[in-house]
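[1] I'd like to go over a predicted model; first the sequence, then the structure.
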Amino acid sequence: MKKVIVLISTYNGENFIREQMDSILMQQDVEIEIHVSDDNSRDNTVNIIKSEYSDKISNLNINKIGTGAAAKNFLQQLMRLSESDTFDYVALSDQDDIWNPRKMIAAVEALEKSNSKMYASNLTIWNNSDNSTQLFKKDFPQKKYDYLFEGGSAGCTYVLTRDIVLELQQIIKNIDYSEWPNFSHDWLLYFLVRNLNEKVFIDGNPYINYRIHDQNVHGHMNTLSVKMIKERTKLFFNGWYHHHALHYKKLLQSNSLEYKILDNFTKSYFSRMGVLLKYNFQLMRDNKKFLMFFFFTMINFKTPKDV
C-alpha cells in the first residue's frame, strides 16, 4: 500500500477533532501516518490528541508562539518533512471536517493514472447548524493562466506526490510570507505546482464533508450566502488579488508572459482592465466567477497600496 503523511493543522478544535481524526484513521487501502501541528490552542485540543490518539499519530508539534494562520502552520509542517522520511504522498487536513473512507485511495489512484503531481477535488459543504449540504464545485476545466488568480480548491482536498513536496520545499524556504496580506496556502501551492509546468488533477467527486460552523475562519467564504458575497467583496476592494499578484511576481522570471500579466495587473486601472480584456476567460476556470471578477475590477478605480 502507498504511504500517505496527513498534515493536520489545529487550533481550538476540541469540538471537532475527534470526528476528523477518526475519519482519517478509517482511510481504506493506504497506509496513513498523521502529523499534527497545533497553533497554541487555548482549549482541550492538545489534551484530546495526547490522551486519545497518542498511539495513532507519528508527530505532534505544538507552536509555543502561534503562527496566527492555518496557512502558515501548514507550510511550516511541509518544511519539517525531510528526504529521510518514508512516504509516497502528503495530504493536508483541516481539524473540523469529515473524510470519506476512500478519500486517500481515490486521490492516489487519480494521481497515478493521470501522472499528476497534485490532487484537488470538489467538496460537500456541510452546514453544521442545520445539517444541510451542497456541492462546492471546483473541477471546472483548467485554464492557461488560472493559477495566477485562483487556487485549485480548498487546501484540505490537496494531496501532493513525494517528489513535488521535496521540490516545493526548495522554493518555499525562500518565500517571505510573513507580511503577505490574506496569505493563502491553497493559492500558493496551486500556483507553485502549475508554475513548474506540472499537472494538477481536480476531481469532480467530493470525498470530504467540509464543515461550516461559527468558529470557521474562512468556511463561510465557500457558501452561497449574503455573508459570503459581503466578505468576498470586502476582500476584493482591500486588494486580495493585487497583493497576491505582487508576491507572485517575485517568484516569476521577469521576461515571462506570466510576469507581464501580473505586472500590468498591478500597475494602474487601465493596465489592469487591459489584462482582463486581453486574456479574459483564460484567467479563471469558472466563467461566471470571471464575469464577477471583471465587474468588480471595472468599478474599482483605486489601485490598492503596494506591500
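    Alright, I've got the coordinates.

[2] going by C-alpha atoms from here, please, whenever you check contacts or count neighbours.
    OK.

[3] and the strands in the protein?
    3-10, 31-38, 59-62, 89-93, 98-99, 118-121, 123-127, 132-136, 159-161, 200-203, 208-212 (DSSP state E).

[4] in CSV, list those strands along with distance to Trp187.
    Listed next are the strands of the chain as CSV, based on distance: least, Cα to Cα, whole Å:
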stretch, distance to Trp187
strand 3-10, 17
strand 31-38, 21
strand 59-62, 24
strand 89-93, 14
strand 98-99, 22
strand 118-121, 12
strand 123-127, 17
strand 132-136, 17
strand 159-161, 14
strand 200-203, 13
strand 208-212, 18
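
[5] among those, which comes closest to Ser256?
    strand 200-203 (21.0 Å; Cα to Cα).

[6] try it against this one:
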Amino acid sequence: MSNKIAILLATYNGEYHLREQLQSILYQTHSDWHLFIRDDGSTDGTLDIIKDYASRIANITIVDNAGEYTGSAAGNFFKLLHFSDYEGFDYISLSDQDDVWAPNKLQAALAYLSLDRAGGYSSNLISYDNAMMRTSYIDKSQAQKNFDYFFQGGSAGCTYVFTREACLLIQRKTVNITTYKGRSHDWLIYAICRANDIPWVLDRQAYIFYRQHANNVWGAKSAFSGLVSKFKILRSGWYRDNVIWVAENSGADVKGVEVFERVKRNKLVDKFYLLTIVSQLRRSKRECNLLVLILLFLF
C-alpha cells in the first residue's frame, strides 16, 4: 500500500488563519498527499489565498462548487467526500481551515492505523485561544463502549483519517441526505464506521493545535459560555433529535436496535433502561454522568 492520502479542506471566510493551516500541511513529514479544497461561498479573501497556493503547489486542487453553497461546515465536507471516488488514494483525511497541524500529524495517524489494522482514526487535540492566552488538552480517547457512537463522535473531525473503503461506505450511506444544517459531520462519520463494523482507533496523543476564536462553528468554549451554550442546545431538543438522525443515517438503528427504539419512544421506562446501561453509551465517566442528567431532565 502506498499510503497516499487525500486531504479534504472545507473553507468559508477563513482568511485570517488559512495560510497558517496550509503551511502546516505543506510541512508534513508524510509527503504523499494531495489537498482538495472546496469553498462554500466565501466573501472575504479566502478564495484569493487558495488560488494563490493552488497556482504554486502542484498537489493542491480547488474543487468547483458550481455555485452551490451548503451553508454549513458539515455540508461542505460531505460535498468534498462525494465529489470523487478517490481512486488511487489509500486514505482520506479531513482538515479544518483554522487549525495548525504538527509536522508528524499524518505520519502518526498512518502508523496507528497500520498497527491496529483499523479503518478509521481520530486523536486528541490541544485547544488554544490567542485572545485568552490559554491552552488545554482535549481528551477524547477513552476506551470505546458498545453504543458510544449513538451519543458522541470519535473526536473533532479535523483529527479524522480513514481508509478509502470507509469513505466509499460513507458515500453510500449519505447519498440521499439533502441538508446537513445543524448537523455534525464528525459524529455521523464515526457512527457509520462503528455501526458497520469498521474498526476505529483513538490516539491519546495530540497532533493538532485546535484554534478557538469567535467564528468557530463548534469548539472548546470557556467553562461558563460553554455551559450556557450547551444548555440552550439541550433545551431546544437538538441532542435527542441528532441521536435519532445519526442512527437512521448510519445504520446504528439496525446495529443497536433496542437502544434506538428506546431513544425514539422516550417513555419513562425507556429512559430507565438507558440509565441502566449508561456506562455503555459514552466513553468517559464524566460524560456518562452528564448523560444521566440529560436523560432525566433534558432528553
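    Looks like it arrived, so ask away. Source: prediction; values computed, not measured.

[7] can you tell me which of the strands of structure 1 is packed in deepest?
    Comparing the strands of structure 1 by mean neighbour count (mean count of other Cα atoms under 10 Å), strand 118-121 ranks first with a mean of 27.

[8] quick one: list the elements packing against it.
    helix 103-114, strand 159-161, strand 200-203 (3 or more Cα pairs under 8 Å, 6 or more residues apart in numbering; DSSP states H and E).

[9] if we go to 7 Å?
    strand 159-161, strand 200-203 (3 or more Cα pairs under 7 Å, 6 or more residues apart in numbering; DSSP states H and E).

[10] what range does it cover in structure 2?
    Mapping strand 118-121 of structure 1 onto structure 2 (TM-score structural alignment) gives residues 120-123.

[11] compared with structure 1, how much does that stretch deviate?
    Once fitted to structure 1, stretch 120-123 of structure 2 is off its aligned match by 0.4 Å on average (mean Cα distance after the TM-score superposition for structure 1).

[12] picking that back up, of the strands of structure 1, which is nearest Met228 of structure 1?
    Per Cα to Cα, nearest to Met228 of structure 1 of those: strand 208-212, 12.1 Å.

[13] distance from the closest one to structure 2 after superposition?
    Looks like 0.2 Å for strand 208-212 of structure 1 (mean Cα distance after the TM-score superposition for structure 1).

[14] report the inter-axis angle for that strand versus strand 132-136.
    120 degrees (axes from the mean of the first three to the mean of the last three Cα atoms, to 10 degrees).

[15] need the contact list for Asp116 of structure 2.
    The neighbourhood of Asp116 of structure 2, defined by Cα atoms under 7 Å, 6 or more residues apart in numbering, contains no residues.

[16] quick one: the helices in the stretch 151-299 of structure 2?
    For the stretch 151-299 of structure 2, the helices defined by DSSP state H, counting those that start in this stretch occupy 164-174, 185-195, 223-235, 238-250, 252-255, 257-265, 268-276, 285-293.

[17] burial check on the equivalent of Phe293 of structure 1 over in structure 2, number of neighbours?
    Mapped onto structure 2 by TM-score structural alignment, Phe293 of structure 1 lines up with Leu291. When neighbours are counted by other Cα atoms under 10 Å, Leu291 of structure 2 registers 21.

[18] next up, the contacts around Leu291 of structure 2.
    By Cα under 7 Å, 6+ apart, no residues touch Leu291 of structure 2.

[19] and if you look at the one 3 residues further on?
    For Ile294 of structure 2, the contact set (Cα under 7 Å, 6+ apart) is empty.

[20] about what we covered before: quick one: the match of strand 118-121 of structure 1 to chain centroid distance?
    How far stretch 120-123 of structure 2 lies from its chain's middle: 10 Å, per Cα atoms, centre = their mean, to the nearest Å.

[21] contacts for stretch 163-172 of structure 1?
    Residues contacting stretch 163-172 of structure 1 (Cα under 7 Å, 6+ apart): Met79, Lys117.

[22] next one: stretch 229-236 of structure 1
    Taking Cα under 7 Å, 6+ apart as the rule, stretch 229-236 of structure 1 contacts no other residue.

[23] all set now, cheers.
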